[in-house]
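Colleague: missing the sequence, but the structure's below:
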């Protein structure tokens, strides 16, 4: 699925706005925006599965939690190291290995069965971190006392304890992740994955190893979700089992509904729309779940392409006029 030029323009405008946001002097909101950027990366990783590969996972939060807990366990729980050069590769490799193993099982199912099996595996990971003391098992989770150290020898490359530096580091992670996924989707493998979504049986009949390709994209999406979880743990100074819960998986799916599936700008727009709407409803009413649910229903009925489809809809209306 190739995005139109106006979506590239929207994506560029969003990144420029995020780049300039700290210069406005709203320091209080920098922390909130950086968290939304992390969730945007999380949504983009799920969009690779849902929007491009047609695999609707209800357990994607498991990989978000794996990345978060990998950093927490290494840096605080076991006090091994807080080096970025060690903790990040461990987080990504852990997600890759675990998702590969899980993928060998879940990708043999389809439709509602795939959704439920991914949820079941995610709940297994949830109860592991919730109930097993060796993995930091407790309802309260783990508090972190430092962010990753990004240095070579005695030379500090970036001081991630500085909130502004951390903000731009998270934004850079989102930018480079989107670029990497963009190139992946335009590679022969990426185009084959999109073909599987359109017609899996035809791709299979002409000789494509469908199961292998689905497993590859499942692992790639999990690795990027793990990166988002790693950044979340580092930015928020803490982790808890709720990061792996089905609620988290549901939230990121709702972000894609708000923003639009099959377009990376949709995951980013959807993350901001979902969090901001949720905060507004929580501020003004105790029944915020009801109003949020009504909003979701309206989006599905009247704007199925999400907020990212508005530029093309507006262009079509102008063309008719």
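Modeller: Alright, I've got the coordinates. From a predicted model like this one, the values you see are computed outputs, not experimental measurements. Residues are numbered from 1 along each chain as shown.

Colleague: CA atoms for contacts and neighbours, from now on please.
Modeller: Fine.

Colleague: list the contacts for residue 163?
Modeller: Contacts for residue 163 (C-alpha atoms under 8 Å, 6 or more residues apart in numbering) come out as residue 31.

Colleague: please name every helix or strand in contact with the helix ranked longest in the chain.
Modeller: When the chain is parsed with DSSP state H, its longest helix is helix 210-236. In terms of contacts (3 or more C-alpha pairs under 8 Å, 6 or more residues apart in numbering; DSSP states H and E), helix 210-236 is packed against helix 27-47, helix 61-72, helix 84-106, helix 163-185, helix 188-198, helix 200-205.

Colleague: which stretch among those comes nearest residue 132?
Modeller: Residue 132 sits nearest to helix 61-72 of all the helices and strands packed on helix 210-236, at 12.9 Å, using C-alpha to C-alpha.

Colleague: and the angle for that closest one with helix 84-106?
Modeller: 150 degrees (axes from the mean of the first three to the mean of the last three C-alpha atoms, to 10 degrees).

Colleague: need the contact partners of helix 61-72.
Modeller: 42, 82, 87-88, 90-92, 94-95, 99, 122-123, 125-126, 142-144, 222-223, 225-234, 238-239, 241, 243-246, 248-249.

Colleague: quick one: contacts of stretch 147-159?
Modeller: Residues outside stretch 147-159 that contact it (C-alpha under 8 Å, 6+ apart): 82-85, 87, 160-161, 165-166, 234-235, 237.

Colleague: with neighbour count and distance to residue 260 added, can I get those in a markdown table?
Modeller: Output for the contacts of stretch 147-159, formatted as a markdown table (neighbours: other C-alpha atoms under 10 Å; distance: C-alpha to C-alpha, whole Å):
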| residue | neighbour count | distance to residue 260 |
| --- | --- | --- |
| 82 | 21 | 37 |
| 83 | 17 | 36 |
| 84 | 16 | 33 |
| 85 | 14 | 34 |
| 87 | 23 | 33 |
| 160 | 20 | 32 |
| 161 | 14 | 34 |
| 165 | 13 | 30 |
| 166 | 21 | 28 |
| 234 | 23 | 28 |
| 235 | 23 | 27 |
| 237 | 15 | 31 |
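
Colleague: second structure for comparison follows:
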């Protein structure tokens, strides 16, 4: 326990010190890379709630990210053009409005997808979530007024106050780090509560949970909705980080990448998927400098993790008492 606290403190210090160290070394580029890692860590952590704790292999999680990103992008577009969305909704770049709205829209879509897909299991669940995600993908492709397949440039980043300017890379990094920390603490509390116990019980043996009178469908649907809303928040951050939104954000391949991040880091550990996101994106940055087919090297690594570290990178570190 003491070792974990010490290492946790050192990790927090390292994360807080990263921007000033990068600036001092004359490498501010790494602040942007680290911010991207934090955003994907948030997305992977939200997926772990339903995959790791609920046993729901969702192949459409990226759709919730894309919806959250498009809420920010579309409202920002109308704010810059000084036009009304649907003829009566004013555009805005206020993060106080767009970020909660991104979570709300993604959560509603997740609720609708979950209401149908959670009634099934296994391959049927995977295919239904994939089908909904592809429908969302092609829907945004058809929105030519918002760039269609080419995507939509964000006119300006979300605004909060004069003290918080997301246009500054360092400020955005600390905002993303704060959001990730808050979500981690929230999910930690959720997974350790009775709610989390029911999720794990339904994953292990749903029939037994039903026999003792637990309405597992409601719990799993609630978890699916929460995960979708948090993915929408990750999408809002992603839109601001890239200054751009496109249907590619919600393609099924992005959902596959998120699943790989969760498996690589450690399923059902919350912190593991965040580590997996960092490892995945680090490999992408390093290997893509040598070849555009960098995913070829990822395959053997993933197989090695599955065979030799079945609890992922995080599980291997814990087993060796590194964390």
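Modeller: That came through, no problem. The structure displayed is predicted, hence computed values, not measured ones.

Colleague: any idea what the TM-score is?
Modeller: The TM-score (TM-score structural alignment, normalised by the length of structure 1) is 0.91; 308 aligned residues with a C-alpha RMSD of 1.8 Å.

Colleague: which of the helices and strands packed on helix 210-236 of structure 1 sits closest to residue 55 of structure 1?
Modeller: helix 188-198 (8.1 Å).

Colleague: show me what counts as buried in that closest one.
Modeller: Judged by neighbour count (16 or more other C-alpha atoms under 10 Å), helix 188-198 of structure 1 contains these buried residues: 190, 192-197.

Colleague: likewise for stretch 180-198 of structure 2?
Modeller: 180, 183-184, 187-188, 191, 195-196, 198.

Colleague: where in structure 1 does it fall?
Modeller: Mapping stretch 180-198 of structure 2 onto structure 1 (TM-score structural alignment) gives residues 174-192.

Colleague: contacting residues around the matching stretch?
Modeller: Here stretch 174-192 of structure 1 makes contact (C-alpha under 8 Å, 6+ apart) with 15, 37-38, 40-41, 44, 194, 203, 208, 213, 224, 264.

Colleague: check the offset of that stretch from the chain's centre.
Modeller: Put simply, stretch 174-192 of structure 1 sits 15 Å off its chain's centre (C-alpha atoms, centre = their mean, to the nearest Å).

Colleague: cool, stretch 111-129 of structure 1 as well?
Modeller: Going by C-alpha atoms, centre = their mean, the spacing between the C-alpha centre of stretch 111-129 of structure 1 and its chain's C-alpha centre is 17 Å.

Colleague: over to stretch 152-161 of structure 2?
Modeller: 20 Å.

Colleague: and for stretch 257-269 of structure 1?
Modeller: Computed by C-alpha atoms, centre = their mean, the chain-centroid distance of stretch 257-269 of structure 1 equals 11 Å.

Colleague: so where is it in structure 2?
Modeller: Per TM-score structural alignment, the counterpart of stretch 257-269 of structure 1 in structure 2 is residues 263-275.

Colleague: and the furthest pair within the buried residues of helix 188-198 of structure 1?
Modeller: 190 and 197 (11.1 Å).

Colleague: contacting residues around the nearest residue to residue 169 of structure 1 once chain neighbours are set aside?
Modeller: Excluding its sequence neighbours, the residue lying closest to residue 169 of structure 1 (C-alpha to C-alpha, 6 or more residues apart in numbering) is residue 160, at 8.0 Å. By C-alpha under 8 Å, 6+ apart, the contact set of residue 160 of structure 1 is 147-150, 166, 169.

Colleague: only whichever of these are buried, select them in ChimeraX.
Modeller: Buried members of these, defined by 16+ other C-alpha under 10 Å, are picked up in ChimeraX with:
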select :147,148,149,150,166,169
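
Colleague: quick one: buried ones out of the contacts of helix 61-72 of structure 1?
Modeller: The buried subset of the contacts of helix 61-72 of structure 1 - by 16+ other C-alpha under 10 Å - is 42, 82, 87-88, 90-92, 94-95, 99, 122-123, 125-126, 142, 144, 222-223, 225-234, 238-239, 241, 243-246, 248-249.

Colleague: ok, so of the contacts of residue 160 of structure 1, who is nearest residue 53 of structure 1?
Modeller: Using C-alpha to C-alpha, the contacts of residue 160 of structure 1 come closest to residue 53 of structure 1 at residue 169, 28.8 Å.

Colleague: distance check, the closest one against residue 220 of structure 1.
Modeller: According to C-alpha to C-alpha, to the nearest Å, residue 169 of structure 1 and residue 220 of structure 1 sit 21 Å apart.

Colleague: work out which residue lies at the spatial centre of structure 1.
Modeller: residue 42 (0.8 Å; C-alpha atoms, centre = their mean).

Colleague: leaving out the residues flanking it, which one is nearest to it?
Modeller: residue 225 (5.1 Å).

Colleague: wait, isn't that neighbour in contact with residue 41?
Modeller: Yes - shown here, residue 225 of structure 1 and residue 41 form a contact pair, counting by C-alpha atoms under 8 Å, at 7.2 Å.

Colleague: what is the burial count for the residue mapped onto residue 221 of structure 1 from structure 2?
Modeller: Counting by TM-score structural alignment, residue 221 of structure 1 lines up with residue 227 in structure 2. Neighbour count of residue 227 of structure 2, defined by other C-alpha atoms under 10 Å: 29.

Colleague: for residue 227 of structure 2, give me its contacts.
Modeller: Taking C-alpha under 8 Å, 6+ apart as the test, what residue 227 of structure 2 contacts is 46-47, 49-50, 107, 110.

Colleague: please report the distance of the closest residue to residue 200 of structure 1 other than its chain neighbours from residue 99 of structure 1.
Modeller: Sequence neighbours aside, residue 210 is the residue nearest to residue 200 of structure 1 in space, at 7.3 Å (criterion: C-alpha to C-alpha, 6+ apart). As judged by C-alpha to C-alpha, residue 210 of structure 1 and residue 99 of structure 1 stand 17 Å apart.

Colleague: between the buried residues of helix 188-198 of structure 1, which sits nearest residue 311 of structure 1?
Modeller: residue 194 (23.4 Å).
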